[in-house]
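S.K.: below: sequence and its predicted model.
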Amino acid sequence: MLALLIRDLRLATRAGGGFGLGLAFFLIVCTLVPFGVGPEGGTLALIAPGILWVGALLACLLSLDRIFALDWEDGSLDLLATAPLPMEGAVLVKAAAHWITTGLPLVVAAPVFGILLHLPSGAQGWLVAALLLGTPALSILGAFGAALTVGLRRGGLLMSLLVLPLYVPTLIFGAEAVRRGAAGGDGTTPLVLLAGITLATLAAIPFAAAGALRVNLR
């Protein structure tokens, strides 16, 4: 599993591998929003929790098609199917690699982008905690969508249509936790629900994604 994780991380950090793409997109979203809605700090602070979470969600979505596409093209996916490592384990490793190269940079950079949107300082900790708990679910659900559409021409659009509805609960509770923190309230309840969603996806989605990959490999 460690060798597969290192391999995927190396592929992601190569030129054209997608590393940094999500972070750049996140920065562009947070930079353009003030131009669209105006520079007034009160307005930006009000919409900042939702904008930050939508930006993070779309940034994760950008590189989902790369999770299995390269392995499908070079035949590595067939080797993984016959390897001693269960396919469910391979799905988890690939989702972890996607999170490390896409989700984790978003978590680290989010406080800086929050400043661009005038997010109150009291909400910065809630933002980091919400993204830290929620972005793994985005990567795992994305791996499921990528498994369903691997090998399909123009599968990226279909994958987006399949995955986006699954992202909605994570988006709702993640943004709510930050919104409560910005208002000076307690965001613990949304965070607990967010953690429950992530744990549920960790428990169930790898089996569904592995089943989809086996069907596509037949």
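M.R.: It's in.

S.K.: alpha carbons only for contacts and neighbour counts from here, please
M.R.: Will do.

S.K.: which stretches of this protein form helices?
M.R.: Under the criterion DSSP state H, the chain carries helices at the ranges 2-13, 21-37, 41-62, 66-74, 76-82, 87-98, 104-116, 124-149, 155-182, 188-217.

S.K.: comparing those helices, which comes out most buried?
M.R.: Here the criterion is mean neighbour count by mean count of other Cα atoms under 10 Å, and of those the winner is helix 124-149, at a mean of 25.

S.K.: ok, and here's another one to check against it:
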Amino acid sequence: MSALLRLLRRDLAAFMPGGRRGGTLLPILFFLAVAMLYPFAVGPDAPVLARTGGGVAWIGALLAAILPLDRLVAPDLEQGFFDHWALRGISEEVVIAVRVLAHWLSFGPPLMLAALPASALLGIDGKTLYTVELGLLAGTPGLAAIGVTIAALTAGLRAGAALSGLLLIPLAVPLLIFGAGALSTGGESGIALTAAISLVLLAIAPFAGGAAVRAAREG
């Protein structure tokens, strides 16, 4: 347990602003940039912004999730950290599971906080903001799981960074459909489906990502 806690602290220190990978700051700034630019694109019509702002917040979250993919797994694989952990008896599946948790802690809660100023920019009312926040709470763990899994699958590939983004978008579409769809269906059913998809992705990610890392190490 102490080894897992040390691994989690290491990952969090790397992902937080000022860390070696700085995974938090850039996605949040990108998310806020989308919220700032969208009103300029559609005009200052308040009803239009209020009707579409929640969906834009979800699209911004999805696009922001793409940015740190090339830094989630590839650097540790290149520097031999996975070999070191394997020698210490820590399997690739455990490392990937901890990496998903660290990635979500550095990405999900800050994104939910960033949704507060973004709601003012997008003209989102309090009720819609509540649904958006619940949807992000249910959906961002799934985005983190997809992101780490794809990062493991593309680690070591020459065009891994570009390929990661292309793979993440179609895989994240169910989360986007049900998460953003909750805004028009009253919330509960869409959020429940979003949470269910996230749980399935969280269950799959350690095994899929661990197998990909093991194949890359042995290849």
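M.R.: Nice, thanks for sending it over. Everything quoted here is computed from the prediction, not taken from an experiment.

S.K.: contacting residues for the spatially most distant residue from the centre of structure 2?
M.R.: Largest separation from the mean C-alpha position in structure 2: residue 45, at 30.7 Å (Cα atoms, centre = their mean). Contacts for residue 45 of structure 2 (Cα atoms under 8 Å, 6 or more residues apart in numbering) come out as none.

S.K.: try 10 Å this time
M.R.: Shown in contact with residue 45 of structure 2 (Cα atoms under 10 Å, 6 or more residues apart in numbering): 39, 123.

S.K.: please pull up the equivalent of it in structure 1.
M.R.: Aligned counterpart of residue 45 of structure 2 in structure 1: residue 40 (TM-score structural alignment).

S.K.: how about the aligned partner of residue 81 of structure 1 in structure 2, nearest residue that isn't a chain neighbour?
M.R.: Counting by TM-score structural alignment, residue 81 of structure 1 corresponds to residue 86 in structure 2. Spatial nearest neighbour of residue 86 of structure 2, excluding adjacent residues (Cα to Cα, 6 or more residues apart in numbering): residue 92 at 7.2 Å.

S.K.: what about residue 92 of structure 1, distance to residue 99 of structure 1?
M.R.: Distance of residue 92 of structure 1 to residue 99 of structure 1, computed by Cα to Cα, to the nearest Å: 10 Å.

S.K.: whatever residue of structure 2 lines up with residue 28 of structure 1: what's it in contact with?
M.R.: Alignment note: residue 28 of structure 1 maps to residue 33 in structure 2; criterion TM-score structural alignment. Contact analysis of residue 33 of structure 2 by Cα under 10 Å, 6+ apart lists 27, 60, 118.

S.K.: and what of residue 144 of structure 2?
M.R.: Applying Cα under 10 Å, 6+ apart to residue 144 of structure 2 gives the contacts 65-66, 69, 99-108, 150, 198, 201-202, 205.

S.K.: can you give me every residue that contacts residue 158 of structure 2?
M.R.: Residue 158 of structure 2 sits next to no residue when contact means Cα under 10 Å, 6+ apart.

S.K.: map it across to structure 1 for me.
M.R.: In structure 1, residue 158 of structure 2 lands on residue 153 (TM-score structural alignment).

S.K.: roughly how far apart are its match and residue 116 of structure 1?
M.R.: For residue 153 of structure 1, the distance to residue 116 of structure 1 (Cα to Cα) stands at 38 Å.

S.K.: got it, and residue 60 of structure 1?
M.R.: Distance, residue 60 of structure 1 to residue 116 of structure 1, by Cα to Cα: 20 Å.

S.K.: again, but for residue 204 of structure 1
M.R.: With the distance defined as Cα to Cα, residue 204 of structure 1 ends up 37 Å from residue 116 of structure 1.

S.K.: how about residue 132 of structure 1?
M.R.: To residue 116 of structure 1, residue 132 of structure 1 is 20 Å away according to Cα to Cα.

S.K.: kindly report the same for residue 46 of structure 1.
M.R.: If you go by Cα to Cα, the gap between residue 46 of structure 1 and residue 116 of structure 1 works out to 13 Å.

S.K.: try residue 86 of structure 1
M.R.: For residue 86 of structure 1, the distance to residue 116 of structure 1 - Cα to Cα - is 44 Å.

S.K.: roughly how far does the nearest residue to residue 12 of structure 2 once chain neighbours are set aside sit from residue 10 of structure 2?
M.R.: Excluding the flanking residues, the one nearest residue 12 of structure 2 by Cα to Cα, 6+ apart is residue 102, at 5.4 Å. Taking Cα to Cα as the measure, residue 102 of structure 2 falls 9 Å from residue 10 of structure 2.

S.K.: kindly report the same for residue 165 of structure 2.
M.R.: For residue 165 of structure 2, the distance to residue 10 of structure 2 equals 25 Å [Cα to Cα].

S.K.: quick one: residues contacting the counterpart of residue 90 of structure 1 in structure 2.
M.R.: Under the alignment by TM-score structural alignment, residue 90 of structure 1 pairs with residue 95 in structure 2. Contact criterion Cα under 10 Å, 6+ apart gives 4, 7, 8, 11, 82, 85, 86, 206, 209, 210 as the residues in contact with residue 95 of structure 2.

S.K.: please apply the same query to residue 58 of structure 1.
M.R.: By Cα under 10 Å, 6+ apart, the contact set of residue 58 of structure 1 is 22, 25, 26, 29, 138, 160, 164.

S.K.: now for it: what does it line up with in structure 2?
M.R.: In structure 2, residue 58 of structure 1 lands on residue 63 (TM-score structural alignment).

S.K.: can you check residue 196 of structure 1 too?
M.R.: Counting by TM-score structural alignment, residue 196 of structure 1 corresponds to residue 196 in structure 2.

S.K.: test my guess that that match contacts residue 142.
M.R.: Yes - judged on Cα atoms under 10 Å, residue 196 of structure 2 makes contact with residue 142 at a distance of 9.3 Å.

S.K.: right, I'll leave it there.
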